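Colleague: Quick one, what's the 3D model for this:
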Amino acid sequence: MMKLLQWRYSLLWLLVTLWLSIASAQAEITCSASMNTNTVNISNTITPFNADNASITGTLTYSCTNNEPSNRYASVCLGVGNNDNSTSLNPRYMTGPNDAKLAFTMTLPNGALWGNSRDAIYQPPPFLIPPDTTVTDSVVIKFSLLAGFGNTLATQGVYSSDFSGNHTTLAYQSNVESTPFGCETGSYQQSQFPFKVQATVVNDCKINTTSDILLGSRPASATNFTGSNNKAIDMTCTNDAPYNIGLAPSNGDINGQGVMTDTQSKTYKLPYQLLSNPAGTIWGNNGNTYDTLTNGVIGRGSGNPQTHTVYVTVPNADVKPASYSDTVTINVNY
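Modeller: Modelled structure (predicted):
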């Protein structure tokens, strides 16, 4: 008798769950830096009178974060290069209208020029960062316009120097020990902190000095005599700034017809006329703006001192013998 053996079988389903944890790769520390403002504005009112010495400070802040579960010491170096392919740190240049220049420097708190070479880079001492902690510090940078490089000749407009891209460098690295180390050696990481330096030149005029016009001693019978002073007005205006000068006698006459008074009794009067040239052109003050003053003397600034000659004519000196004088007000419109 034969028996039929029948094997029963079933498939065993094995469920296997695979767990995979992928952590994002990150450096032991990460650092960043930024100027307190993206644009360091030295001044909005640069004129020939402050173009050689205007300055401002900016705060460069840097932060480092420890991404490790243990203490790390960080070393950072902050440098700034040139954006005009030059190596000069003194001066650097801002560029304005028609490629005009303003010379300036950037200096560290110890007075050293700030740059990107070993002796000009800013490197604070290494500092401790506890685990999962961010440490922040800062350094004050001084931005100064420089004398001796023609800044007083700058024309009106906005001048700027852009330190973006690879023109700035924050280099940093970390160590488990506090032993000092430099960013120029070993393995380090880099980032940038772009900023711009800016200054605005405006049209301005200033009277430097004035000189009296001395008519001398004249006989009472004198008529139509003239005196002058070729340095009566010494003034400086922004380069290429148009200006118009008006002269107003103390009596306020808009056509320059003044009256001198005797200096003792203040009783006797001696009329006179202000002129802009020997030919007899009246020099008055019939307007209070550049456009409305039509009997003044016009000119254009150069950034350097300029002098103007004032002429005075006296029609008739038939008055009581005495010393006579008057005060003339100079109005400069620009």
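Colleague: drop to CA atoms for contacts and neighbour counts, all remaining ones
Modeller: Fine.
Colleague: Spit out the contact partners of residue 229.
Modeller: 211-214, 309-311 (Cα atoms under 8 Å, 6 or more residues apart in numbering).
Colleague: Check the gap between it and residue 300 for me.
Modeller: Between residue 229 and residue 300 the computed distance is 21 Å (Cα to Cα, to the nearest Å).
Colleague: Let me know how buried the nearest residue to residue 147 once chain neighbours are set aside is, in neighbour terms.
Modeller: Using Cα to Cα, 6 or more residues apart in numbering and skipping residues adjacent in sequence, the residue nearest residue 147 is residue 52, 4.3 Å away. Using other Cα atoms under 10 Å, residue 52 is surrounded by 21 other residues.
Colleague: try residue 87
Modeller: Neighbour number of residue 87 under other Cα under 10 Å is 14.
Colleague: Let's see this one next, to set against the first:
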Amino acid sequence: MKLFQWYYSPLLVLGAWWLPTIEANAETDVETNAVSVACRAGMNTAAGSTGNVNIGSKITPANAHNASLTVTLIYSCTNLGSTAGTVSVCLGADGGSYNPTNISPRYMSINGPGTNPRLAFTMTQNNILWGTRNGSGSEYNSGARPIAAGSTITGQTSIKFSLVSDPSNVNATPGVYTSNFLDTGNTTLRYEDNDLAHPTGDCTTGIQIPVRFPFTVQATVIPSCSVTSASDVNLGSHSASKKSITGNNPSAINVTCTKGTPYTIGLMPSNKRVDGAGVMSGTGGNTDKIAYQLRSTTGIAGQIWGNTATSTTLGNGVLGKINGVNQSYPVYVTVPSADFKPDDYSDKVTIQLNY
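Modeller: As a prediction, the model looks like this:
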């Protein structure tokens, strides 16, 4: 059982109150010159290996719109020839296994391509949407780089993976969300080599490697609840002769939980009474105490709201709504009598979430 506590005060004024392995698989570029280059790449892993990008293992409604992770996309090229030359490398990715044509945003899901629930995310390079040459976004281009005969060069760029503001993210249920970027089509690895007399840096006529740089993007949504705000119940000002005083705040407690997460809410006065029966204290040296009762429904005999609820039993608490958006809960307070010394009376109440 996880507990989340927040405090508010009843007041009485008197009163009460988240590219395939550029496995540039030794693809030999046969040309009239003796420059023969092979390239490979890897996302968040060594060039030539399958990568994994875990945007987050604790995604909740609080970070489902902005959790992010920046990783390194690495490439390496080896000149297998006997002549020095240049090589340029271009790397790109489409929308992934969920929907290859959709990159703004891209999606991860629990149950596979095109299914719900899902999480929306973006992949950017230098704050620009990272995509493919023939699709949307911009691919990475290394520009022409010198490469000596028999040598290997390496390079890299940073790719930022970010969850974004999207209704599907707020309403995501607990689970592991994934999208696969396969080396058979979701990623692109082109390289172009030439001798030193004919350098090129645009990869436009370069080789598209059949085995590229596969990777998986994932994020894990966990059950979570939090009190987003709490406000006082002000019972107003009353004369000493006033009996059966009632008051309420229709949005005293506001709670946000991961969609589908069951929870209960308990309230406990500062005297630790689990039946919700508390006392308000005055100011200064005033020793008078005003008894009050917390309730979940209106009226002088409304349903008592205490703190015997757990994550599996309701007790005298309130059952939470589980649709994933911010929920408001009213709190009602009753006071039998105001026959006490004139003063401002208040008490602190603990809000306990059980989930």
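Colleague: are any of the contacts of residue 229 of structure 1 buried, and which?
Modeller: Those of these that meet the buried threshold are 213, 310-311, by 16 or more other Cα atoms under 10 Å.
Colleague: in the stretch 251-355 of structure 2, which spans are strands?
Modeller: Remark: strands assigned in the stretch 251-355 of structure 2 by DSSP state E, counting those that start in this stretch are 264-269, 277-281, 289-295, 318-319, 327-337, 344-346, 349-354.
Colleague: ranking those strands by burial, who's on top?
Modeller: Per-stretch averages of neighbours, counted by mean count of other Cα atoms under 10 Å, single out strand 264-269 among these, with a mean of 26.
Colleague: could you pull out the helices for structure 2?
Modeller: Secondary structure of structure 2 (DSSP state H): helices at 167-170.
Colleague: before we move on, back to that, need the strands of the stretch 251-355 of structure 2 in CSV with distance to residue 312 of structure 2, can you?
Modeller: Shown next, in CSV, are those (distance: least, Cα to Cα, whole Å):
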stretch, distance to residue 312 of structure 2
strand 264-269, 8
strand 277-281, 23
strand 289-295, 21
strand 318-319, 10
strand 327-337, 20
strand 344-346, 32
strand 349-354, 8
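Colleague: For residue 206 of structure 2, which of those strands is the nearest?
Modeller: strand 327-337 (55.8 Å; Cα to Cα).
Colleague: ok, back up a step: residue 116 of structure 1: which of the buried ones among the contacts of residue 229 of structure 1 is nearest?
Modeller: Residue 116 of structure 1 lies nearest to residue 310 out of these, by Cα to Cα, at 55.2 Å.
Colleague: closest to residue 139 of structure 2 out of the strands of the stretch 251-355 of structure 2?
Modeller: Nearest of the strands of the stretch 251-355 of structure 2 to residue 139 of structure 2, taken as Cα to Cα: strand 327-337 at 42.8 Å.
Colleague: what's the mean deviation for the closest one versus structure 1?
Modeller: Here strand 327-337 of structure 2, set against structure 1 after superposition, deviates by a mean of 1.0 Å using mean Cα distance after the TM-score superposition for structure 1.
Colleague: whereabouts in structure 1 does that strand align?
Modeller: Using TM-score structural alignment, strand 327-337 of structure 2 corresponds to residues 306-316 of structure 1.
Colleague: Neighbours of whatever residue of structure 2 lines up with residue 201 of structure 1, how many?
Modeller: Here residue 201 of structure 1 is matched to residue 221 in structure 2, going by TM-score structural alignment. A count of neighbours around residue 221 of structure 2, defined by other Cα under 10 Å, yields 23.
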